[in-house]
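>>> this is the structure alone, sequence omitted:
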């Protein structure tokens, strides 16, 4: 499975089809777990590890891979299941999230499966490890639990939600007071972080947990005659979500005569090179990596100005997507 994500072209074939590939693995015991293959760079047997002083308790050590020093995180311990027993089957899954590379120690990797997002469901409310899950599915009459890796990483490296007043355009905030932004994200951690930034801009946030929920909100607004074009500044959507992913959500919006002009920002922890290709393919107005409050603040304001036909301010003109 080495280099399963080496080709962007191969990955883009699933986009717009509401499909995904999951890497199935074990943390010890019979329970199956999974993460989206889009996040995976490589799978390999556990290499020699170097212990580092004052490391986080979930980091079992670091390894050196292709010129990079990569932390190795005990995923079983991270989701409160106890410490992983290391043996000849121990494996690491090397991943990229939010432009950082890290590896997760697992008991063993099973296989990659291709699924439809409508087969992926939100975890049941109040179910034990649901606190660390973004979704569940069923395969061969067994439950597959899809881990909220963003929550795991946020606990290891806490996110700083603070934004400087210097990043905020007070004139724009006054102009958009009371306007809404619709968000779709299956990670509560991500929803909380984005909401925290938008509220400081004086924006009313409507939060949903997947693309289907977001689309249903838009349909309900249409039915009640809401002036979506004027009242809703934009949609900020995650890429991978249960039931309907962000790419399919964007595709459906672009096909709807009443919604096709909506401004859409893809906000995801997937790699930048991949998502820039996806922005063009599905018709988003921008792409932003997750958990960067300054860039989120600047990009939201840039797109609002674009929507309202306001000239870009010089201090924000170099903001990156």
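All right, it came through fine. All values reported here derive from a predicted model rather than from experimental measurement. Numbers count the residues shown, from 1 in each chain.
>>> only C-alpha atoms for contact and neighbour calcs from this point on.
Will do.
>>> and residue 175, how many neighbours?
Counted with other Cα atoms under 10 Å, the neighbours of residue 175 add up to 11.
>>> below is structure B, check it against A:
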């Protein structure tokens, strides 16, 4: 991890958007480091964060979910404010007032933290998933990585935190796909919440599915399927009609996965749909740069199903 940037002002998050767009296909990400008051360092993908500011006056409202301190108005946006220390079980010695303003699934919200440190650039293959590992923070941590000094950074699973705070998105009525043969979607996502909701949508559509937990696992399985189809003289498109991938995943991200797929002629004619909570124009541009055919923000079951339906023939 050779790149660091001091977090001296909120403007620094926006100064290098074009440079961060150039990360597409490099299997690198930028993480904003922050503290919740203890010794542990936490991180969140910079692309999720619009700015860092003081929280200002937080207004309590009735029936606020646990861990949500209230709402705040910032430059015309009224947003919920989540207290990350409460979610992570970290005791606050004083009320936290630093707020990371994040855009998630086209919604704006604030995360209260003790302080923000700096931005680091890391290789995704140095980021390790936490599934199957013991953690006192449970499913709220999606991955870990090491700093140059050997200390650990815990990367938040924002999808799980928002699910715990506000409940999972409801998958409503989804129309079945009518086809004269079996249809299959291959999807990759490191979030348990996302995999569960994607599975629910595909089941309601009546579509078979194969899943992987990160881009590396997905690529190994896809390449194995392509090898098998090639050796048997079959058309891979008869086995997989669509590949659906998350953007940020440990080991290999969705941009490199897409790049690998598009560089392998055996996958020609199989569309790649990127399904990501990173909903900014910059992320769409990153997807387009590596060959993503369609970009769908998480998580709207109707948008997802309507995007997939014409591709399933």
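Sure thing, it's come through. Just so you know, these numbers come straight off a predicted model, no measurement behind them.
>>> TM-score for the pair, please.
The TM-score (TM-score structural alignment, normalised by the length of the second structure) is 0.89; 298 aligned residues with a Cα RMSD of 1.9 Å.
>>> what's the counterpart of residue 146 of the first structure in the second structure?
Applying TM-score structural alignment, one finds that residue 146 of the first structure aligns to residue 155 in the second structure.
>>> so who does that match touch?
42, 43, 44, 141, 142, 143, 144, 145 (Cα atoms under 8 Å, 6 or more residues apart in numbering).
>>> contacts only, for residue 14 of the first structure.
Counting by Cα under 8 Å, 6+ apart, residue 14 of the first structure touches residue 20.
>>> what are the buried residues along stretch 9-22 of the first structure?
By neighbour count with 16 or more other Cα atoms under 10 Å, stretch 9-22 of the first structure contains the buried residues 11, 12, 14, 15, 16, 18, 19, 20, 21, 22.
>>> among those residues, which are in helices?
11, 12 (DSSP state H).
>>> kindly provide the distance from the match of residue 146 of the first structure to residue 161 of the second structure.
When distance is defined by Cα to Cα, to the nearest Å, residue 155 of the second structure is 12 Å away from residue 161 of the second structure.
>>> could you do residue 123 of the second structure as well?
Distance of residue 123 of the second structure to residue 161 of the second structure, computed by Cα to Cα: 24 Å.
>>> please name the nearest non-neighbouring residue to residue 193 of the first structure.
Closest residue to residue 193 of the first structure apart from its sequence neighbours, by Cα to Cα, 6 or more residues apart in numbering: residue 161 at 6.5 Å.
>>> now for the residue opposite that neighbour in the second structure once aligned, how many residues are close by?
Alignment note (TM-score structural alignment): residue 161 of the first structure maps to residue 170 of the second structure. By other Cα under 10 Å, the residues close to residue 170 of the second structure number 11.
>>> what's the answer for the one 3 residues further on, then?
A total of 11 residues lie near residue 173 of the second structure under the criterion other Cα under 10 Å.
>>> quick one: contacts for it?
Residues near residue 173 of the second structure by Cα under 8 Å, 6+ apart: residue 204.
>>> ditto for residue 275 of the first structure
By Cα under 8 Å, 6+ apart, the contact set of residue 275 of the first structure is 266, 287.
>>> any idea where the helices of the second structure begin and end?
17-21, 84-88, 158-166, 192-205, 215-232, 254-262, 281-290, 301-308.
>>> just give the nearest non-adjacent residue to residue 99 of the second structure, would you?
That would be residue 112: by Cα to Cα, 6+ apart, it lies 4.6 Å from residue 99 of the second structure.
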